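Chemist: Coordinates for the following, if possible.
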Amino acid sequence: MYTREKQLKAFERLLDIMDDLREKCPWDRKQTMESLRNLTVEEVYELGDAILEKDTEEIKKELGDVLLHIVFYSKIGSETKDFDIADVINSLCKKLIDRHPHIYGDAEAKDEKQVKENWEKLKLKEGNKSVLQGVPQSLPALIKASRIQDKVAGVGFDWEQPKQVFEKVKEELEELQVEVEQNQQDKIEDEFGDVLFSMINYARFLKIDPETALERTNKKFIFRFQYLEQKAKENNLDLSEMSLAEMDKFWEEAKSLKL
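Modeler: Below you'll find the predicted structure:
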């Protein structure tokens, strides 16, 4: 690991390179905050993939890409004289100190739950009109549901036991089944959403990240289906003409293999 001096030197080098690119590279010179936005989202997802794969070398590279975007936005901000990288860092430092009075002040926080409760109360004191104000509208629905539940739990709006949440899951499933039997399409969608929301809440009580759990299942399914495709090809079989029993034979084989 590098010393603090070398870490700061590396960051200074990055800032110098960003200055060069912004001045001399036609592509970098053309970019705006708006044009970078989608690229930033993509980089964050690539970082997420690397974390799920536990690929530390790839995590390092993707963190670099995310850091580049932070420096890039800050460079653009300095050109319009709105803010620069020092403003970004100082603003973050102030927020971290203000939001951790149990470290930098006289408040107490005995556990993670109390830290979260203090955090949400502090944000309301800072001017947030709602606990949910900080949940980005553009978040994917599954992640948004998880963040919503985290935030309201932070101010005490929560179940007490996992068993209660599971009972809610069963209740929502029963309500969904009623609408399915009555063939009420708009109500089916509403109840299906309620089932998903309650399952995401249950995941929180089980200390499982629902996004990670679903992505692991996606990867598992892809692996098994591609194994099925491979075996069909090796046996000169056409998937569209195979019976479910024939496909299931290869599927079960795939289940016995590790990703």
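Chemist: When you work out contacts or count neighbours from here on, use the C-alpha atoms and nothing else.
Modeler: Fine.
Chemist: which residue packs closest to the residue most central in space within the chain, ignoring adjacent ones?
Modeler: Centroid-nearest residue in the chain, with CA atoms, centre = their mean: residue 143, separated by 6.0 Å. Distances taken as CA to CA, 6 or more residues apart in numbering put residue 211 closest to residue 143, at 6.6 Å, once the chain neighbours are dropped.
Chemist: Another for comparison:
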Amino acid sequence: SDAVLKQWDAIKRTEKGTEHEGLLHGTGNGLPALMRAQKLQKKAARVGFDWPDATPVFAKIREEAAELEEAIASGDKAHMEEELGDLLFSVVNLARKLGIESEPALAAANEKFTRRFHAMETHLREQGHELGKLSLEQMDAAWDEVKRGV
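Modeler: I've put the predicted structure just below:
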């Protein structure tokens, strides 16, 4: 199937007159960043620039997280942003290796967080607490209670 995909890419690039452009030329500049990252990685993988499975991606994620921690320690905001981007790109790579589309996965996580946060607010309100007046520890305890039930 890899050979077929490579041939398909070559045919499409010839049809579009972009056979002399780089492989990543025109790879969804208008897409949301997560979707574009996944598309860029798929294109690179078609020519063999890819890990064989998800296992080495975890090492890359740990490496990028360590680099982000170093950037945070430096206090250099531009460096932090760059390293955070690298970490996110690596996480998208993990999603791709697992056969998961990163954009809907993150959208689902957003919805789950919203449901749990709303449930936590309701739970605390029912106990007579005001969310903004509680400590992080109190809110975290309420979050854990809700998490077990949501």
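Chemist: By residue count, what's the longest helix in structure 2?
Modeler: helix 102-126 (DSSP state H).
Chemist: which strands and helices sit next to it?
Modeler: Helices and strands touching helix 102-126 of structure 2, as assessed by 3 or more CA pairs under 8 Å, 6 or more residues apart in numbering; DSSP states H and E, comprise helix 33-46, helix 77-97, helix 136-149.
Chemist: Reformat these as a markdown table; add distance to residue 58 of structure 2.
Modeler: Output for those, formatted as a markdown table (distance: least, CA to CA, whole Å):
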| stretch | distance to residue 58 of structure 2 |
| --- | --- |
| helix 33-46 | 16 |
| helix 77-97 | 7 |
| helix 136-149 | 26 |
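Chemist: returning to that earlier point: angle of the longest helix of structure 2 against helix 33-46?
Modeler: Computed by axes from the mean of the first three to the mean of the last three CA atoms, to 10 degrees, the angle separating helix 102-126 of structure 2 from helix 33-46 equals 150 degrees.
Chemist: circling back to that earlier point, quick one: residues contacting the corresponding residue of structure 2 for the residue nearest to the centre of structure 1.
Modeler: In structure 2, residue 143 of structure 1 lines up with residue 35, judged by TM-score structural alignment. When contacts are counted by CA atoms under 8 Å, 6 or more residues apart in numbering, residue 35 of structure 2 touches 101-103.
Chemist: Just want to check the distance between the equivalent of residue 94 of structure 2 over in structure 1 and residue 79 of structure 1.
Modeler: With the correspondence set by TM-score structural alignment, residue 94 of structure 2 lines up against residue 202 in structure 1. Taking CA to CA, to the nearest Å as the criterion, residue 202 of structure 1 is separated from residue 79 of structure 1 by 47 Å.
Chemist: who's more crowded, those two?
Modeler: The neighbour comparison of residue 202 of structure 1 against residue 79 (other CA atoms under 10 Å) goes to residue 202, with 23 against 10.
Chemist: And residue 65 of structure 2, how close does it get to residue 51 of structure 2?
Modeler: Using CA to CA, we find residue 65 of structure 2 at a distance of 19 Å from residue 51 of structure 2.
Chemist: okay, these two: which has more neighbours?
Modeler: residue 65 (18 against 12).
Chemist: Which helix or strand contains that one?
Modeler: When elements are assigned from DSSP states H and E, residue 65 of structure 2 belongs to helix 55-74.
Chemist: list the helices and strands that helix packs on?
Modeler: Secondary-structure packing of helix 55-74 of structure 2 (3+ CA pairs under 8 Å, 6+ apart): helix 77-97.
Chemist: to the chain's geometric centre, what's the distance from the helix it packs on?
Modeler: Distance, stretch centre to chain centre, for helix 77-97 of structure 2: 7 Å (CA atoms, centre = their mean, to the nearest Å).
Chemist: Show me which positions of that helix end up buried.
Modeler: By neighbour count on 16 or more other CA atoms under 10 Å, the buried set for helix 77-97 of structure 2 is 79-80, 83-84, 86-97.
Chemist: now for it, which elements pack on it?
Modeler: So helix 77-97 of structure 2, by 3+ CA pairs under 8 Å, 6+ apart, packs with helix 33-46, helix 55-74, helix 102-126.
Chemist: Could you measure from the residue nearest to residue 36 of structure 2 when sequence neighbours are not counted over to residue 34 of structure 2?
Modeler: Nearest residue to residue 36 of structure 2, sequence neighbours excluded (CA to CA, 6+ apart): residue 28, at 5.9 Å. For residue 28 of structure 2, the distance to residue 34 of structure 2 (CA to CA) stands at 11 Å.
Chemist: Who has more neighbours out of these two?
Modeler: Using other CA under 10 Å as the criterion, residue 28 of structure 2 and residue 34 rank with residue 34 on top: 19 against 14.
Chemist: so that one sits right up against residue 92, yeah?
Modeler: Yes: here residue 34 of structure 2 reaches residue 92: they are 6.9 Å apart, a contact under CA atoms under 8 Å.
Chemist: joint contacts of those two?
Modeler: Joint contacts of residue 34 of structure 2 and residue 92 (CA under 8 Å, 6+ apart) are residue 102.
Chemist: how far is stretch 60-71 of structure 2 from where the chain is centred?
Modeler: How far stretch 60-71 of structure 2 lies from its chain's middle: 15 Å, per CA atoms, centre = their mean.
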